[in-house]
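Asks: Provide a 3D model corresponding to the input given below.
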Amino acid sequence: MIKFFRKIRQNLLLENKTGKYLKYAIGEILLVVIGILLALQVNTWNENSKINKQELQLLESLQYEFTSNKNELDRSLKKSQLIQKRCEAILENTGNREMKLSKIESDSLINWGLTNIVTYDVSNGIISDIISSGKIQIIRNERIKNFLSNWNGILNDVKEDETWAVNERNNVIYPFLYKHSNYTSTTQSNSQNTEITSGFDTDYKAVYKFLEFENLANSQRIWNRKNERNYKNLKSRIEEIIILFEQEINLKK
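Replies: Sure, this is the predicted structure:
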């Protein structure tokens, strides 16, 4: 092809057709420029296609991780609601109220109500990698980027209340129960404690008369109600971001 154009230029010069030669030269330059521009355009298109593919992969990975997080959050939410119901069942029998619980029922309520703690075990592997590696810049949707950037802060608010509940269980509820209840008996329903029985017969009617016991049950109920509100708010945020992921993924496919 180059030899062909060179031959044309040589023929024009030999025929002394300078005007036509200049026009031809300008045309050839324009063709070269157009070729370069086309090559740049193709290169840009290839680069954008590569970035779009990377962004799509990130969005799909994030969608999977947040969907898993939502499912885990649903489990934590249900658990916090169950603990509240168990605490309410305890509170219906405290103080001067008539004790209607059997020993087995009381043991189960104390074990699964007062000493049970909810923690939201979130998976952050993908989002942490995206932020630490700077891959977040590949994502062009600003709402998604802002959400991902603020995700740890959103989680910290939830974890802070969970930590308070755990500390109260460890530092307040356990010391009381170790002193006034039968730990062996209350944990009898646990699969890890099926072979050991207690040598003591605990009178739970007396325990239910303690104001401190009622306060502990009510405090546990209140903490789990607060956790429930936090989980519901977090669930709304997660559902919102999952919808954004889905919209962006559909646009890029």
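Asks: Please make it C-alpha for all contacts and neighbour counts, starting now.
Replies: Noted.
Asks: Quick one: distance of the helix ranked longest in the chain to the chain centre.
Replies: If you go by DSSP state H, the chain has its longest helix at helix 18-91. Taking C-alpha atoms, centre = their mean, to the nearest Å, one finds the center of helix 18-91 at 20 Å from the center of the full chain.
Asks: Here is a second sequence; please produce its structure as well for comparison:
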Amino acid sequence: MLKFFRKIRQNLLMENKTGKYFKYAVGEIVLVVIGILIALQINNWNEENKINKIRTLKLSQIESDLRADVVSLEEGILTKENEMATLNNYRDRLLPASASIDTLDKIVYTEFLGRIRIGFSGFNNITYNSMVQSGELGLLSDDLVKDLSDLNIRQQNSENSLNNHWEIYLKQSQSFEANYPAKGKTHILGGGPLGDYLREHRDDQKFIVHFNEVYIAKRLMYSQNLAQHKNILELTKAILKTHFSE
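Replies: As a prediction, this is how the structure comes out:
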């Protein structure tokens, strides 16, 4: 009987010891899990901090690009408005009854030919384009991405339109100068007797018609680009006001 009670006591001691070990093991597991969760949270914080730094940098770069565009657009618009005023001046001098072929000759050969002033070197969209290619636009708010996308489309349309009008004007201008070389210019016939012959025997009616084509091409190039740049300037300022501090 005594042996029986001793055996029961030993079993109870073993169960108590096992319970303690079990509790200890559970505690260790809990501590490990907590450590892993803390490590993950710290890693998430570090990653979020890294993303926030990149976002802040990109926003700063985009704002800088937009503000640079505002300055360039305002300067370019002023230049094109001055050029439009000059073109209007040509028209006003040729409309009166007193205007003659000599008036047109003076305008063409001393003022019009070779005068091209666009006053704009291009849009500052390197940051936006690089973010599109790298997939980083997700760093920005949906509203800002939408506005920047709209702005970029208008910029591209403006550049394409200017290039198309420039090609038309250049073709017209080169054709005009080839048919009616200016005296003293670096044209193969410009300063020689053949050039004098061309000028003396030119058809003034064709000369006037051809100049009118060049004039219209140039005027259309400026007017279209001026209207587009005013629209883009307005949108650029609106984006700065909406998404960036003044």
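Asks: Quick check: next helix or strand after the longest helix of the first structure?
Replies: For helix 18-91 of the first structure, the following helix or strand on the C-terminal side (DSSP states H and E) is helix 103-109.
Asks: quick one: buried residues of that next one?
Replies: Buried residues in helix 103-109 of the first structure, defined by neighbour count with 16 or more other C-alpha atoms under 10 Å: Lys103, Ser106, Asp107, Ser108, Leu109.
Asks: Repeat that for stretch 81-94 of the second structure.
Replies: Buried residues in stretch 81-94 of the second structure, counted by 16+ other C-alpha under 10 Å: Glu83, Met84, Leu87, Tyr90, Leu94.
Asks: Against Thr56 of the second structure, how distant is the fourth one?
Replies: Noted for Tyr90 of the second structure: a distance of 51 Å to Thr56 of the second structure, by C-alpha to C-alpha, to the nearest Å.
Asks: again, but for the third one
Replies: Taking C-alpha to C-alpha as the measure, Leu87 of the second structure and Thr56 of the second structure are separated by 46 Å.
Asks: What residue in the second structure is paired with Asn233 of the first structure?
Replies: Counting by TM-score structural alignment, Asn233 of the first structure corresponds to Asn231 in the second structure.
Asks: so what's Arg199 of the second structure up against?
Replies: Residues counted as contacts of Arg199 of the second structure (C-alpha atoms under 8 Å, 6 or more residues apart in numbering) are Tyr180, Pro181.
Asks: next one: Lys209 of the first structure
Replies: When contacts are counted by C-alpha under 8 Å, 6+ apart, Lys209 of the first structure is found next to Thr94, Gly95, Asn96.
Asks: hmm, try it at 10 Å
Replies: Taking C-alpha atoms under 10 Å, 6 or more residues apart in numbering, we find Lys209 of the first structure in contact with Asn93, Thr94, Gly95, Asn96, Arg97, Met99.
Asks: is it true that the second one touches Ser106?
Replies: To tie it back to what came earlier, the one meant is Thr94 of the first structure. No. In this structure, Thr94 of the first structure is not within contact of Ser106 by C-alpha atoms under 10 Å, at 11.4 Å.
Asks: Thr242 of the second structure and Leu148 touch, don't they?
Replies: No. Under the criterion of C-alpha under 10 Å, Thr242 of the second structure makes no contact with Leu148, lying 11.8 Å away.
Asks: of the two, who's got more company?
Replies: Ranked by neighbour count (other C-alpha atoms under 10 Å), Thr242 of the second structure and Leu148 place Leu148 first, with 20 against 13.
Asks: ok, now how distant is that one from His210 of the second structure?
Replies: Separation of Leu148 of the second structure from His210 of the second structure (C-alpha to C-alpha) stands at 42 Å.
Asks: cool, and Ile107 of the second structure?
Replies: 14 Å.
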